[in-house]
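Peer 1: only geometry, no sequence info:
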């Protein structure tokens, strides 16, 4: 009985750590894309000068929505299944980013996207069990 209770607490803690990492990463990227001038962003992410600014802002909004959606519903215990849907949205966003970079011949920059996918898949697996 105590092993099951301990295991459940570990899963819950692990899920919250993963949710927090995902949310912080997405929020950081989203805020950067919205607040740092494009020419400065281009020093870190050269692709931003090669797409319309609305695309950069659009991805920023999606990042912020993912950050909010992965944490807030679970935290407030208001329709926590929304956090699962946000996780699927994050998967789609990261897969889209991978395709975007691969089409442009930028395979060397997809590591972060793959890392985010792995974290999200682990989180979804924890929620399933």
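Peer 2: Perfect, thanks for sending it. Being a predicted model, the structure only gives us computed values, none of them experimental.
Peer 1: alpha carbons only for contacts and neighbour counts from here, please
Peer 2: OK.
Peer 1: hey, which helix is longest across this structure?
Peer 2: Looking across the chain with DSSP state H, the single longest helix is helix 2-35.
Peer 1: distance from it to the middle of the chain?
Peer 2: 10 Å (C-alpha atoms, centre = their mean, to the nearest Å).
Peer 1: what's the nearest residue to residue 24 if we skip its chain neighbours?
Peer 2: residue 67 (6.9 Å; C-alpha to C-alpha, 6 or more residues apart in numbering).
Peer 1: same question, residue 120
Peer 2: Closest residue in space to residue 120, ignoring its immediate chain neighbours: residue 87 at 6.2 Å, by C-alpha to C-alpha, 6+ apart.
Peer 1: where along this structure do the helices fall?
Peer 2: Applying DSSP H to the chain gives helices spanning 2-35, 38-44, 53-76, 81-103, 111-128.
Peer 1: and here is the other one:
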């Protein structure tokens, strides 16, 4: 289970480092071609989501790696799952049904990561 956790958590962390980094530092104009939804969301909220994604990515890797508060990996995975639920709801409200499969895939991976992170709680 440990190897499975590291594979899944690393893939998820890389995705969120990229996506969260973009949301945290780029302007609305830079994000708009890739994320049309930034039109309707205040940029401070978009930046906050990006920072939360970056913190979630760090939370998946650093606590189990250092052995300090390894339960934070579970909290990070749950937090990233909640971000995907919110993302799916936003896309649904905007009629962007073609975007929802990515949210569902990331939600499933986040939930799997949460389950696998219970390895550190033993």
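Peer 2: Nice, I can see it. Please read all numbers here as calculations on a predicted model, not as lab measurements.
Peer 1: in JSON lines: the helices of structure 1, plus mean neighbour count.
Peer 2: JSON lines is the format used below for the helices of structure 1 (neighbours: other C-alpha atoms under 10 Å):
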{"stretch": "helix 2-35", "mean neighbour count": "16"}
{"stretch": "helix 38-44", "mean neighbour count": "13"}
{"stretch": "helix 53-76", "mean neighbour count": "18"}
{"stretch": "helix 81-103", "mean neighbour count": "18"}
{"stretch": "helix 111-128", "mean neighbour count": "16"}
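Peer 1: aligned to residue 105 of structure 2, what sits in structure 1?
Peer 2: Taking TM-score structural alignment, residue 105 of structure 2 has residue 115 as its aligned residue in structure 1.
Peer 1: on that earlier part again, angle of the longest helix of structure 1 against helix 81-103?
Peer 2: 50 degrees (axes from the mean of the first three to the mean of the last three C-alpha atoms, to 10 degrees).
Peer 1: my guess is residue 111 of structure 2 meets residue 76, correct?
Peer 2: No - checked against C-alpha atoms under 8 Å, the pair residue 111 of structure 2 and residue 76 is beyond contact range at 10.5 Å.
Peer 1: mutual contacts of these two, please.
Peer 2: The overlap between the contact sets of residue 111 of structure 2 and residue 76 (C-alpha atoms under 8 Å, 6 or more residues apart in numbering) is empty.
Peer 1: that older thread, aligned to the residue nearest to residue 120 of structure 1, what sits in structure 2?
Peer 2: Matched by TM-score structural alignment, residue 87 of structure 1 corresponds to residue 77 in structure 2.
Peer 1: and if you look at residue 96 of structure 1?
Peer 2: In structure 2, residue 96 of structure 1 lands on residue 86 (TM-score structural alignment).
Peer 1: how far away is that match from residue 79 of structure 2?
Peer 2: As defined by C-alpha to C-alpha, to the nearest Å, residue 86 of structure 2 lies at a distance of 11 Å from residue 79 of structure 2.
Peer 1: got it, and residue 5 of structure 2?
Peer 2: 17 Å.
Peer 1: follow-up on the earlier one: how close does the match of residue 105 of structure 2 sit to residue 35 of structure 1?
Peer 2: Counting by C-alpha to C-alpha, the gap from residue 115 of structure 1 to residue 35 of structure 1 is 25 Å.
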